[in-house]
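Asker: Sequence first, predicted model second:
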Amino acid sequence: MLHTPPLTLYIHIPWCVQKCPYCDFNSHGQQQALPESEYISHLLDDLAEDAKRVGTRPVHSIFFGGGTPSLFSAAGIERILNGVRERVNLTPDAEITLEANPGTVESEKFRAFRQAGINRISIGVQSFQQDKLTALGRIHDTDQARHAAGYAHSAGLNSFNLDLMHGLPGQSVEDALSDLRQAIAQLPPHLSWYQLTIEPNTLFASKPPVLPDDDILWDIQQQGHGLLEAAGYQQYEISAYSQADHQCQHNLNYWRFGDYLGIGCGAHGKITDSHTGDIVRTVKVKHPKGYMDLSRAYLYEQQKVAPQDRPFEFFMNRLRLLEPCPKKDYEAFTGLALHQFDAQDKLTTAIDAGLLHETAQSWQLTALGKRYLNSLLEKLV
């Protein structure tokens, strides 16, 4: 039987100061004054429509992503959160994260965001080296990168994350480790440390930079992992490390195949209906002008996840986590038995290849599986 998983809320704010050349997210460079008030009204109307799908189900976390949500005022963020509480059943202890660019915040704004209801900030530092920041098209400089973590500490936030990239154009192993040491020195409770990849439909895709070779990337990953562990950070997801009890609860719900409402331009959602047995994915209108056009609906498309596609979707998400994956979760959140669609046979192939470890109750990535996750997922298609 299909069970209803935990539910979260994603809120997309699409504007940024300028589009970074590696970014494939739905973001738009700010050309004029932001239509903050108008957009918030649309967000709340969008949520009112989506709320009909979930009734009184509790919402356990909120994530403001973008774009650069920190371009909005604290008063605007507070208006959104008040509107959310009026429309859905937000739990009192919900994790509420807002993405911020070091070039768009200062100490007082972090405090104002906390007073508005934000209890976690995710700061897009990416690098502490000016030449790397310039190559990535970031608007902040090294001083702003260093100060941002201090602002988060002084604002009294319960938790915050630093986003840091490696495998950057012209980056050596020592360059990458220097960035990581500087990030660790800021004492963030959470670090997202991920490799730059060239995505389609980006400036880097049309004019690819020279990136480090595979040997350098492997050395960066191995030595960086050692630095993080020595500093007390635990890797719990392929690209995420945290101090004890500071994992990102919102992202954990994604990787555990949880449900989420997605409101705002181009936002994606996933909703399970245990009564009908359906899992539905939704996408909202992508461009701000279209999204704020009163003559059309916010929903751009929705699609049921076919039963034969559910095994791969479940494992594609779940196997990003290093924790054991309970077998009962597979059956509960896909509504399928393991013998359906050859799921067990495919898993056995991965187990025999040393990519997965199996017990009577769970599966778990091996060290080899963590290194060759894409190869593992190919075996599960």
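Answerer: Structure's in. What do you need? Worth saying up front: this structure is predicted, and the values here are computed from it rather than measured.
Asker: only C-alpha atoms for contact and neighbour calcs from this point on.
Answerer: Noted.
Asker: Quick check, central residue of the protein?
Answerer: residue 251 (5.6 Å; C-alpha atoms, centre = their mean).
Asker: so what does the helix or strand where it lies touch, helix or strand wise?
Answerer: For residue 251, the enclosing helix or strand under DSSP states H and E is helix 249-255. In terms of contacts (3 or more C-alpha pairs under 8 Å, 6 or more residues apart in numbering; DSSP states H and E), helix 249-255 is packed against strand 7-13, strand 58-66, helix 310-318.
Asker: run the last query once more with 10 Å
Answerer: strand 7-13, strand 58-66, strand 89-100, strand 234-237, strand 259-263, helix 310-318 (3 or more C-alpha pairs under 10 Å, 6 or more residues apart in numbering; DSSP states H and E).
Asker: Comparison target below:
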Amino acid sequence: MLIPPPLSLYVHLPWCVRKCPYCDFNSHAAKGALPFEEYVDALVRDLDHDLPLVWGRVVNSVFFGGGTPSLFPPEAIDRFLQAASARLRFAPGLEITLETNPGTAEHGRFDRYLAAGVNRLSFGIQSFDDAALQRLGRIHDSAEAERAVKLAQDAGYDNINLDLMYALPQQTLAQAEDDLLRAFALEPTHVSHYQLTLEPNTVFYARPPKGIPDDDSAWDMQEHCQRLLAEAGYAQYEVSAYARPDRQCAHNLNYWRFGDYLGIGAGAHGKITSGAAQHVLRRWKHKHPQTYMAQAGGEAAIGGDEIVPAERLPFEYMLNLLRLHEGFSVADFSARTGLAADALAAPLAQATQRGWLEETDAGRWRPTELGRRFTNDVIELFLD
């Protein structure tokens, strides 16, 4: 029996000051004044159109991603949240995250974001090395990054994530360590620490920068930084996510546990489970902001709908769950996919034989240390 899981709301705000050469997200460099009011109007129309998919369900987290959501004034964020909470059942005290670029942080805005209901900030720092930031095409420097985080803390924020990358062009192990030490000095509650990858359709993919560390050097950085994070009190709970006790990102945890999420905004993706129809629906919206705003609220704004075939569900489930250190239970798998335990028998046997997965005394399956090094290979076992 397919049972609808917890529900989140994702809101995509697609503009940024300048598109970074490594970024493959749906982001568009701002040209002139941005249509904040018109875009919020489109978001509300989009939400109204999708409401029948989730009617009566409780929303457990909200995430504003981009682009650079902090380009939007607090009043625009507040207006959307008021409209959304009037239409959806927001759980008491739900986590509401806003992605923030230090180069767009202004004194006096953070307290107004907090008043609007945003209770978690995620800063895209990437590095505290000014030369590295220039090579990455970032619009801020290290001093601006530190100042922005402190401004947010002064405004009352006590739940802050810092995004950092490693294996950057020309980066050494000592520089990767220094990035973390400077992050620790700011005392964030959460650190996202991930390797720079050259994604298709990016400038870096077409013209790779010089001096990218090789695989062995990148692995050395990863292992060393994982030790530093653990020693500083940040427990790893996902491939690239580390948190203080009880400060894991609720929104991302819902993604990784194969939860549902309503995707609103230009290029936003959603996943919705229907208990009545017994299927998992994926829906995405048109990517270009102008096209999206013109069509939001109607079928034309939908870029596509897909009912996930039953034979692909094991792979999609594992693509998310095997990123988590907590692993999964077979009962959870059946509830999230509607499939019997037999669907996992053969790949679980292979993964166990190769030493990639292990079953705990509590009956949960989780990646071994070896399995975490070969995550993609483990996941491929579950392809139909």
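Answerer: It's in. If you're wondering where the values come from, they're calculated on a predicted model, not measured in any experiment.
Asker: out of the helices and strands packed on helix 249-255 of structure 1, nearest to residue 324 of structure 1?
Answerer: If you check each of those against residue 324 of structure 1 by C-alpha to C-alpha, helix 310-318 wins as the nearest, at 9.3 Å.
Asker: Pull up the aligned stretch in structure 2 for the closest one.
Answerer: Matched against structure 2 by TM-score structural alignment, helix 310-318 of structure 1 falls on residues 313-321.
Asker: What's the average distance for the matching stretch when superposed on structure 1?
Answerer: Once fitted to structure 1, stretch 313-321 of structure 2 is off its aligned match by 0.4 Å on average (mean C-alpha distance after the TM-score superposition for structure 1).
Asker: The longest helix anywhere in structure 2 vs structure 1 - mean distance after superposition?
Answerer: Ranked by residue count under DSSP state H, the longest helix found in structure 2 is helix 215-231. Mean deviation of helix 215-231 of structure 2 relative to structure 1 after superposition (mean C-alpha distance after the TM-score superposition for structure 1): 0.9 Å.
Asker: Could you give me the buried positions within stretch 20-30 of structure 2?
Answerer: Buried residues in stretch 20-30 of structure 2, defined by neighbour count with 16 or more other C-alpha atoms under 10 Å: 20, 21, 22, 23, 25, 26, 27, 28.
Asker: thinking again about what came up before, from the helices and strands packed on helix 249-255 of structure 1, which stretch is densest packed?
Answerer: strand 259-263 (a mean of 26; mean count of other C-alpha atoms under 10 Å).
Asker: Which residue is the nearest non-sequential neighbour of residue 259 of structure 1?
Answerer: residue 7 (4.7 Å; C-alpha to C-alpha, 6 or more residues apart in numbering).
Asker: how far apart are whatever helix or strand residue 132 of structure 2 lives in and its match in structure 1?
Answerer: According to DSSP H and E, residue 132 of structure 2 maps onto helix 130-135. Here the mean offset of helix 130-135 of structure 2 against structure 1 after fitting is 0.6 Å, by mean C-alpha distance after the TM-score superposition for structure 1.
Asker: Buried residues in the helix or strand that that helix is followed by, which are they?
Answerer: Later in the chain than helix 130-135 of structure 2, the nearest helix or strand by DSSP H and E is helix 142-154. By 16+ other C-alpha under 10 Å, the buried positions in helix 142-154 of structure 2 come out as 142, 144, 145, 146, 147, 148, 149, 151, 152, 153.
Asker: How much space separates the residue lying closest to the fourth one once chain neighbours are set aside from residue 358 of structure 2?
Answerer: What that stands for is residue 146 of structure 2. Excluding the flanking residues, the one nearest residue 146 of structure 2 by C-alpha to C-alpha, 6+ apart is residue 186, at 7.4 Å. For residue 186 of structure 2, the distance to residue 358 of structure 2 equals 37 Å [C-alpha to C-alpha, to the nearest Å].
Asker: quick one, which of the two is more surrounded?
Answerer: Using other C-alpha atoms under 10 Å as the criterion, residue 186 of structure 2 and residue 358 rank with residue 358 on top: 18 against 15.
Asker: Double-check that the more buried one belongs to a helix.
Answerer: No - Residue 358 of structure 2 is assigned strand when assessed by DSSP: H, G, I helix; E, B strand; the rest coil, not a helix.
Asker: My guess is residue 221 of structure 2 contacts residue 172. True?
Answerer: Yes - Residue 221 of structure 2 is within contact range of residue 172, at 8.4 Å (criterion: C-alpha atoms under 10 Å).
Asker: Those two: who's more crowded?
Answerer: Per other C-alpha under 10 Å, whichever of residue 221 of structure 2 and residue 172 has more neighbours is residue 221, with 23 against 18.
Asker: Okay, that one and residue 135 of structure 2: tell me how far apart.
Answerer: 19 Å.
Asker: on that earlier part again, quick one: which of the buried residues of stretch 20-30 of structure 2 sit in helices?
Answerer: Per DSSP H, the buried residues of stretch 20-30 of structure 2 never map to helices.
Asker: I'd like these laid out as TSV, including distance to residue 95 of structure 2.
Answerer: Shown next, in TSV, are those (distance: C-alpha to C-alpha, whole Å):
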residue	distance to residue 95 of structure 2
20	28
21	31
22	28
23	26
25	23
26	24
27	24
28	27
